[in-house]
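Chemist: Structure, please.
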Amino acid sequence: MNCDLIIPGEVIDWTIGEYVQDANTLGIRRALLNVGHFNLEEPGMRYMAQWLPKVLACDLPIHFVQSGNSFGWLSFKKAEEGKRL
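Modeler: Alright, predicted model coming up:
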């Protein structure tokens, strides 16, 4: 693989993350920008809450409820002088 950054729509294969970690450990600069499945769907769901009442032509209240980010992690690499970045 000859790329600096992977931006997948969704990571269903755990080996991609492992590849990026292994590459960085070996000094090969690679990055993974994983937006996440639910975060990619959020703008469409926000639009759906506005669109659906018009299509159904009813007075039923429909609201978009933001779920927030379901992922959160950080990766730290030791600097040459032994300090954490």
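Chemist: all contacts plus neighbour counts: C-alpha atoms, from now on.
Modeler: Will do.
Chemist: List the buried residues for the helix or strand hosting residue 38?
Modeler: For residue 38, the enclosing helix or strand under DSSP states H and E is helix 37-56. Residues of helix 37-56 classed as buried under the neighbour-count rule (16 or more other CA atoms under 10 Å) are 39, 42, 45.
Chemist: ok, so what distance separates the second one from residue 32?
Modeler: Think residue 42. Spatial separation of residue 42 from residue 32 under the definition CA to CA, to the nearest Å is 20 Å.
Chemist: Following up with a second sequence; could you model it the same way so I can compare the two?
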Amino acid sequence: GEKWANVADNNRFRHLIELAPRGRIYSADGLELAASIPTYVVALADEQNKDRQEQTITKLAEFLQIEPEEIRAKLKKHRRKF
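Modeler: All right, here's what the predicted structure looks like:
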């Protein structure tokens, strides 16, 4: 019951922070050739339960500080059928 619901939620939501700054690379004459720019990737597994999917979208939108509709639009655009 509740125990397995908690286990499932812990499998669905994971906060992972990895810091790996590489530093800047300069040419011999001091011209910056490369810089570290942080990037982030968010992936959502397809959810059969639409209520649960909406809960996930709402939480993710809050975390990312964007509107839920923006997430829905990106999901629709990038959805792959297997």
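Chemist: TM-score of the superposition?
Modeler: The TM-score (TM-score structural alignment, normalised by the length of structure 2) is 0.31; 46 aligned residues with a CA RMSD of 4.0 Å.
Chemist: before we move on, the earlier item: and which of the buried residues of helix 37-56 of structure 1 is nearest residue 56 of structure 1?
Modeler: Closest to residue 56 of structure 1 out of the buried residues of helix 37-56 of structure 1 is residue 45 (16.0 Å), distances taken as CA to CA.
Chemist: What distance do you get for that closest one to residue 32 of structure 1?
Modeler: Spatial separation of residue 45 of structure 1 from residue 32 of structure 1 under the definition CA to CA is 25 Å.
Chemist: what about residue 33 of structure 2, is that helix, strand or coil?
Modeler: When states are read from DSSP: H, G, I helix; E, B strand; the rest coil, the local structure at residue 33 of structure 2 comes out as strand.
Chemist: residues near residue 21 of structure 1, how many?
Modeler: Counted with other CA atoms under 10 Å, the neighbours of residue 21 of structure 1 add up to 19.
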